[in-house]
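Colleague: take a look and give me a structure for this.
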Amino acid sequence: MDNKRLIHVVDDEDAIRRSAGFMLKTSGFAVSTWTSGVEFLKNVKNVETGCILLDVRMPEMDGLEVQQRLSERGVAMPVVVLTGHGDVSIAVRAMKAGAVDFIEKPFEKAVLLSAIEAAFEKITDAEGRASRAADAAVLIAALTSREQDVLKGLAQGLPNKTIAYDLGISPRTVEVHRANLMTKLNVRSLSEALRIAFAAGVNG
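Modeller: Below is the predicted model:
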């Protein structure tokens, strides 16, 4: 293998393996594809370190289970989780378990590449975790208590309606708080907001 950064694409859908593989290869990455989490786990001790692009919904063993097994075996490769629409609560669980990011299918190239860059930063920057936690805590502290409540709800994977019910406010008000906290945290996506929340120890 040359010095290209390696991506392990673990997905039971042939179309996803092909499209993601092509997109990543044309972006300068080396790609290794796996048809299931079980297959990947069987071979993981012999594979080269890289970023794992892991589908959540697979037969035999789902992505969360694969992620847990990797963790149990001490495999520290960063994981980016691929989810179908509406799997946000699953994606939140994956991020709590250490995934770098989650991406909803069908994914855009820029979103995928951004998540993968974050994953490779994790490989090279493990010691930066403490400083990121401190930075995240400063950002969270700048939120109002109500915005922090909404963020905690999001960190639990709850939809806006449930957060609204729990806090005794309207779903529209939750949307306003959510928009405000995204602006204050200077993020554009829920996964970025959650990354800051989890770095600061907000677990809902």
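
Colleague: C-alpha from now on. contacts and neighbour counts both.
Modeller: OK.

Colleague: just give the closest residue to the residue nearest the centre of the chain, not the sequence neighbours.
Modeller: Nearest to the mean C-alpha position of the chain, counting by C-alpha atoms, centre = their mean, stands residue 101 at 1.8 Å. The shortest distance from residue 101 to any non-neighbouring residue, by C-alpha to C-alpha, 6 or more residues apart in numbering, is to residue 80 (5.1 Å).

Colleague: hmm, back to that, next one: the residue nearest to the centre of the chain from residue 116, what distance?
Modeller: In this view, residue 101 and residue 116 are 9 Å apart by C-alpha to C-alpha, to the nearest Å.

Colleague: which residues are common contacts for these two?
Modeller: The overlap between the contact sets of residue 101 and residue 116 (C-alpha atoms under 8 Å, 6 or more residues apart in numbering) consists of residue 80.

Colleague: what about the strands in the chain?
Modeller: Secondary structure of the chain (DSSP state E): strands located at 6-10, 30-34, 51-55, 79-83, 101-104.

Colleague: for these, which one sits closest to residue 145?
Modeller: Shortest separation from residue 145 across the strands of the chain is recorded for strand 101-104, at 25.7 Å, computed as C-alpha to C-alpha.

Colleague: alongside the first, I'd like the structure of this one:
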Amino acid sequence: MEPLVHIVDDDDAVRHSLRCLLDSIQIESAEYPTGRSFAERERDSRPGCVLLDLRIPDMSGLDIQRSLAEEAQHLPVIFMTGYGDVEASVSAMREGAANFLTKPVNGELLLAEVRDSIERSREILAEHQHCESVCARMSLLTPREADVLEEVVAGWSNKHVARRLGISPKTVELHRANVMNKMRAGSLAELVRLHLTATGESPSSLRNRGPERRR
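Modeller: Presented below is the predicted three-dimensional model:
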């Protein structure tokens, strides 16, 4: 999917200059003269980034950045300012801005930052798609298979899982095989990685729940 760079700046000349610069390397861009027009844009999942003026009249650039962190995490933010506001730049970087550039922005530097941000955007989108795929696989598990999955990734043996769940070791083996198949895991190590991707819960935290039966 082709990238799209969002240019958010109330200065018409700046937006035009940035669009021409991006056109020179055949990167599509969209212009927004206000923060609100950007906030009301049509959403999509194209890779890209946001060239964001720090001082937008109708909205704070930092507020726009925070909203992106909630609803469009795949769009890195490159701040631009003509004021050299040190405090704001520190806040922006702490909030996860890709960079903070002072106007007039050096064209080569800006293009390098845009390329890096687009690559990062592609990586974020790929990570999201992978997570969604893994979560979809987990949704196919029966409640008992989900129980077995958690016990297995915590490192318990089949016999131990059987005692904890009150079922036979043979039944555990059957559920375990179904889990491996539905999760498309070729090994226990891969199953653990998939579980961590979907839940963010480490095997050690599961194991530390103790030896009590789950149900």
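
Colleague: now the TM-score, please.
Modeller: Here the TM-score of the superposed chains, computed with TM-score structural alignment, normalised by the length of the first structure as the reference length, equals 0.56; 127 aligned residues with a C-alpha RMSD of 2.4 Å.

Colleague: quick revisit: so how far is residue 46 of the first structure from the residue nearest to the centre of the first structure?
Modeller: Going from residue 101 of the first structure to residue 46 of the first structure by C-alpha to C-alpha gives 25 Å.

Colleague: and for residue 122 of the first structure?
Modeller: In this structure, residue 122 of the first structure and residue 46 of the first structure are separated by 21 Å, where distance is defined by C-alpha to C-alpha.

Colleague: check residue 133 of the first structure too.
Modeller: Counting by C-alpha to C-alpha, the gap between residue 133 of the first structure and residue 46 of the first structure amounts to 33 Å.

Colleague: now the helices for the second structure?
Modeller: Shown for the second structure, the helices assigned by DSSP state H span residues 12-23, 35-39, 61-71, 86-94, 107-138, 143-153, 158-165, 169-183, 188-199, 203-207.

Colleague: what does the first one correspond to over in the first structure?
Modeller: Meaning helix 12-23 of the second structure. When the first structure is aligned by TM-score structural alignment, the counterpart of helix 12-23 of the second structure is residues 14-25.

Colleague: in CSV, list the helices of the second structure along with distance to residue 53 of the second structure and mean neighbour count.
Modeller: As requested, these are arranged in CSV below (distance: least, C-alpha to C-alpha, whole Å; neighbours: other C-alpha atoms under 10 Å):
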stretch, distance to residue 53 of the second structure, mean neighbour count
helix 12-23, 10, 15
helix 35-39, 9, 16
helix 61-71, 7, 17
helix 86-94, 12, 14
helix 107-138, 13, 16
helix 143-153, 47, 19
helix 158-165, 56, 18
helix 169-183, 44, 17
helix 188-199, 35, 17
helix 203-207, 43, 14
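
Colleague: go through the ones you listed and name the closest to residue 1 of the second structure.
Modeller: Of all these, helix 107-138 sits nearest to residue 1 of the second structure, with 9.3 Å by C-alpha to C-alpha.

Colleague: what residue in the second structure is paired with residue 111 of the first structure?
Modeller: Aligning on TM-score structural alignment places residue 111 of the first structure opposite residue 109 in the second structure.
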